[in-house]
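**Student:** what would the 3D arrangement of this be:
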Amino acid sequence: MLDANLRQQLQAYMANIREPIELVMSLDEGAKSAELKGLLEEIASLSDKVDLLVGDDARKPSFLIRRKGTDIAVRFAGIPMGHEFTSLVLALLQVGGHPSKAAQELIEQVRNLDGDFEFETYFSLSCQNCPDVVQALNLMAVLNPRIKHTAIDGALFQDEVSARKVMAVPTIFLNGETFGQGRMELEQIVARIDTAAEARTAARIAAKEPFDVLVVGGGPAGAASAIYAARKGIRTGIAAERFGGQVLDTMAIENFISVPHTEGPKLAAQLEQHVKDYDVDVMNLQRAETLIPARTEGGLHEVKLASGASLKARTVILSTGARWRQMNVPGEDEYRNKGVTYCPHCDGPLFKGKRVAVIGGGNSGVEAAIDLAGIVAHVTLIEYDSQLRADAVLQRKLASLPNVKVITSALTTEVRGDGEKLTSLTYKDRNHDTVHEIALEGIFVQIGLVPNTEWLKDAIALSNRGEIEVDHRGETSQRGIFAAGDCTTVPYKQIVIAMGEGSKAALSAFDYLIRLPAEQDTLAA
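**Tutor:** I've put the predicted structure just below:
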């Protein structure tokens, strides 16, 4: 299964295995079992510290990676290629004794967790958010013998997916009960189990001295702001609900100048590492709830966090980004992750052979319909306008697909279901005011973005669309408070533009600080 280059890379990685490991495969007579057996035989041939054994787990095909003579193990049900190949490599290394790069404090927190935790994660090979969850839970299973984890390819175990009503990935079960859905990092998972962790973190944050520049948000704009501020040698902090922001949910990135192709999670990891290369106090998993501007020029602004802690700073850069826009129709919230989803790359494989709809006729919507047409039985694309707004090349491709129907001048009015999963949607024909119902099993919403600024409405000026109003320097209506990225009125929501605006905001914040009266100047030496 592995080409020569990948085989050579894997062999080099496996040289880092310190403790002997066993690959225990459970197979049936199917083609996928034969494929998995071939992969495991190839892996075992690359290191004399790897033995291949036969087991009999109920899930077939599956395999256990176990440290020889111990209970330290993780299990994959399926063939972890695609986005999950990195998860496979890390599992081999970590079960084999190679140390993790996670923060030592977090590692000790996992080791000290008290209780028996059996996790199961349903993933798809095309999901760019799934590997973070799989890798985090695998590491926890390696660090703590009372934690077990099985990663399950939902496309191969459709009966389980149906029985457990899994309609979005990643979906995590803990001890048989739903634990969470969507991207989760190691810190988030541990924090949900270790209930005292949030209070400890809040206490540490509350004790921090004021910053010269506090960046709120960890996407491209926030990362650029933090780097440019730190390079000026001033005290810089960054508080982010999730570092990387919406970039984490982006599949292919092909317009980032000088980088022909990358993927969102990879770029997000590079952004975070670049920030950490500087003297920046990174506070991840921190959601801002209130902004209190300084009462006087040069005074301290305050940002209150959901954890109860507060941060103070002489300048603030708001880079809170945006999120997927919802349809805001009856039934949408009720059937979210029960058929209503926002990520065709992640969740598309779960709808193999089913009928789905895509809402939105821009580039994102048409690209989603094209991708889904190769997986599902039929796609209905619904567009509010009288014509599609996607690029002509995408529209031509869409028109060539036999299992796609396009409906324009249509307003989605309701999502319907049976209480457990969605069964149809209704829309109004805007030309004739008639209402129609379409029977389907999935809806992929692709209608643009809404800024994450609701918490700022009483603190600074916002546009009628909720965007932060900024001037040519990135400054808001409040002196000393700046903003950058998709949450602002700056047009064209692009990664490269957000980075430029973040850099500009940091330079503007520094310029503001150095022009304060001498008695107010607290810049770091």
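
**Student:** switch to C-alpha atoms for all contacts and neighbour counts from now on
**Tutor:** Will do.

**Student:** tell me the buried residues in whichever strand or helix holds A509?
**Tutor:** Under the criterion of DSSP states H and E, A509 resides in helix 495-514. Across helix 495-514, burial judged by 16 or more other CA atoms under 10 Å covers 495-510, 512-513.

**Student:** please work out how many residues are found near P260.
**Tutor:** 9 (other CA atoms under 10 Å).

**Student:** contacts only, for the residue nearest to the spatial centre of the chain.
**Tutor:** Nearest to the mean C-alpha position of the chain, counting by CA atoms, centre = their mean, stands L248 at 4.1 Å. Taking CA atoms under 8 Å, 6 or more residues apart in numbering, we find L248 in contact with Q128, N129, G264, P265, A268.

**Student:** that one and A155: what is the separation?
**Tutor:** To A155, L248 is 22 Å away according to CA to CA, to the nearest Å.

**Student:** also A309?
**Tutor:** Distance of A309 to A155, computed by CA to CA: 43 Å.

**Student:** one more, for comparison:
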Amino acid sequence: MLDTQLQTQLSAYLEKLTKPIELVANLDDSSASNEVRQLLGQIAALSDKVSVVEEKRADFRQPSFLITPQGERHGPRFAGSPLGHEFTSLVLALLQTGGHPSKESQALLEQIKQLPDELHFETYYSLSCHNCPDVVQALNLLAILNPRIHHTAIDGGKFQQEISDRNIMGVPAVFLNGESFGHGRMTLAEIVNKVDSGAAARQAQSLSEQAPFDVLIIGSGPAGAAAAVYTARKGIRTGLLGERFGGQVLDTVDIENYISVPKTEGSRLATALRTHVEDYQVDVIDAQQAVQLTPAQERGGLHQLHTASGAILSAKSIILATGARWRNMGVPGEEEYRTRGVTYCPHCDGPLFKGKRVAVVGGGNSGVEAAIDLAGLVEHVTLLEFADVLKADQVLQTKLRSLPNVEVIVNAHTQEVLGDGQQVSGLVWKDRLTDTLHTLPLAGIFVQIGLLPNTTWLGEQIARNKMGEIIVDSRGETNQPGIFAAGDCTTVPYKQIIIASGEGAKAALSAFDYLIRTE
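**Tutor:** Next up, the predicted model:
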């Protein structure tokens, strides 16, 4: 199961264990159980603090195994082999169960320990999903810290019948006490706040009581992270507020054009960004959504930011780095069948459509790349492009057209998503040349039609163009003195990670210059 290199790396990690742990395996004689048996044996052979115990219980999935302190019976459980993207989740679960501390804030860890209710979480993941590990790791940590909380991470590829029975069309899919809890990426703070009913109000009150920031950065993607590092290095009081650290980078699989880093993954880059920010005195405020910005009434006054939780924060200067989100088709049925056949991540959800017919909407680079990836998994892919030609790079188009199970349709205007009330069953599109309507029977629709800036919450006081992008000058300043913007939410062309980072640094230097001249 584990090659020599992985075993060497894992052996080094297991040296960090401070207390013995048991891997309690619920196995049978199937090939899947034998794979897990082999994996656990390899892990136990690498450390004298790890032992394996086998049992057969009808109330747990087979194959599955519990990671628990020795002599106890609580902690995270994996159903299936946690390899692929989930191998990191397995390593973290081993380390944290064995006493290695989490890097999360002490306040959040204490909040988890105090949760009073008995909670049973189940998370379905796919081994190719790059969004799943964050959710699995967050829920594993809950189960490690609080014996009243239970979590099972389930490989959807090994338990296909459950995927079908629960109509799961996108991962990660989380269930709490048997009921749907959430789909897609969620941070630890978001999960805790969702199950702790009073958490949002307490946090809002605490945030509102904070002293004004010199600069408050809204958005914690590459632009926001770069801005935070630059302002903190100037020695000014910096706050960094965001819904999820890393932003859209977390939804990116491979990154090969970030200069000096030949290749990395989005989740890895997001972790590196956070680590860099936390090297400085930055007040990182996670899982908070900005809903209103009130500019200062006079130059040098305080701007106010309102959050969805009810918090009100004040700052002498603001940097807007709210990024962008996937553009929706805006057709009937799209919202109704989101996560039930309508999806935006081919890497995460592609394996769930194995052997089925799907469509990709969008003929740019992302759409064509999605169709190429999916063609190796599904029965057939239909790519629909609104324009009369594909917009993707020629090398991608050549590869796409060489695939026998892909059909390309141009001049196609998507009209409606069809479904049976539970999941997607088809897509209606109109030929723009003939106005003829066509219906495609299919099981999944992958939407890849570009991005929209996250700026609708700003209202009319911050000038934006017709696309919703914040209008900035060469210094990153908006039409409001003391309010700057950077990254994909602005009019700066070419939405690239490296450009967003540079624009974040520029906005930070401009904000600092504004502060010293104003004061």
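
**Student:** ok so, going back, tell me the SS of the residue nearest to the centre of structure 1?
**Tutor:** helix (DSSP: H, G, I helix; E, B strand; the rest coil).

**Student:** now check it against structure 2: what is it aligned to?
**Tutor:** Applying TM-score structural alignment, one finds that L248 of structure 1 aligns to L250 in structure 2.

**Student:** host element of the counterpart of R77 of structure 2 in structure 1?
**Tutor:** For R77 of structure 2, the equivalent position in structure 1 is taken to be R75, counting by TM-score structural alignment. For R75 of structure 1, the host element (DSSP H and E) is strand 73-77.

**Student:** just give me the neighbour total for the counterpart of L143 of structure 1 in structure 2.
**Tutor:** Aligned by TM-score structural alignment, L143 of structure 1 pairs with L145 of structure 2. L145 of structure 2 has 18 neighbours, counted by other CA under 10 Å.

**Student:** try D48 of structure 1
**Tutor:** 12.

**Student:** would it count as being in a helix?
**Tutor:** No. Assessed with three-state DSSP, D48 of structure 1 is coil; it does not lie in a helix.

**Student:** list the residues that contact it.
**Tutor:** No residues are in contact with D48 of structure 1 under the rule CA under 8 Å, 6+ apart.

**Student:** can you give me the distance of it to G55 of structure 1?
**Tutor:** From D48 of structure 1 to G55 of structure 1 the distance is 20 Å (CA to CA).

**Student:** repeat for I292 of structure 1
**Tutor:** I292 of structure 1 is 60 Å from G55 of structure 1, by CA to CA.

**Student:** quick one on the thing from earlier: now do the match of L248 of structure 1 against H130 of structure 2, distance only.
**Tutor:** 8 Å.

**Student:** cool, P346 of structure 2 as well?
**Tutor:** Using CA to CA, one gets 11 Å for the distance from P346 of structure 2 to H130 of structure 2.

**Student:** now swap in K316 of structure 2 and tell me
**Tutor:** 38 Å.

**Student:** for Q289 of structure 2, same thing?
**Tutor:** Q289 of structure 2 is 23 Å from H130 of structure 2, by CA to CA.

**Student:** compare those two (neighbour count), which wins?
**Tutor:** In terms of neighbours (other CA under 10 Å), H130 is the more surrounded of Q289 of structure 2 and H130; the figures are 25 against 19.

**Student:** part of a strand, is the more buried one?
**Tutor:** No. Counting by three-state DSSP, H130 of structure 2 is located in no strand; its state is coil.

**Student:** residues in contact with it?
**Tutor:** So H130 of structure 2 contacts H85, D251, V253, S267, H347, C348 (CA under 8 Å, 6+ apart).

**Student:** thought the last one was touching A173?
**Tutor:** No. C348 of structure 2 is beyond contact range of A173, at 11.0 Å (criterion: CA atoms under 8 Å).

**Student:** now stretch 186-203 of structure 1: which residue numbers in structure 2?
**Tutor:** If you align by TM-score structural alignment, stretch 186-203 of structure 1 falls on residues 188-205 of structure 2.

**Student:** what's next to the matching stretch, contact-wise?
**Tutor:** 108, 111-112, 115, 135, 138-139, 286-287, 309-312.

**Student:** what does stretch 259-267 of structure 1 give?
**Tutor:** Q128, N129, G244, V247, L248, D249, T250, M251, A252, I253, E254, N255.

**Student:** swap the cut-off to 10 Å and go again
**Tutor:** Residues outside stretch 259-267 of structure 1 that contact it (CA atoms under 10 Å, 6 or more residues apart in numbering): 128-129, 131-132, 220, 244-256, 270-271, 273.

**Student:** out of those residues, which end up buried?
**Tutor:** 128-129, 131-132, 220, 244-251, 271.

**Student:** out of these, who's nearest L394 of structure 1?
**Tutor:** M251 (16.9 Å; CA to CA).
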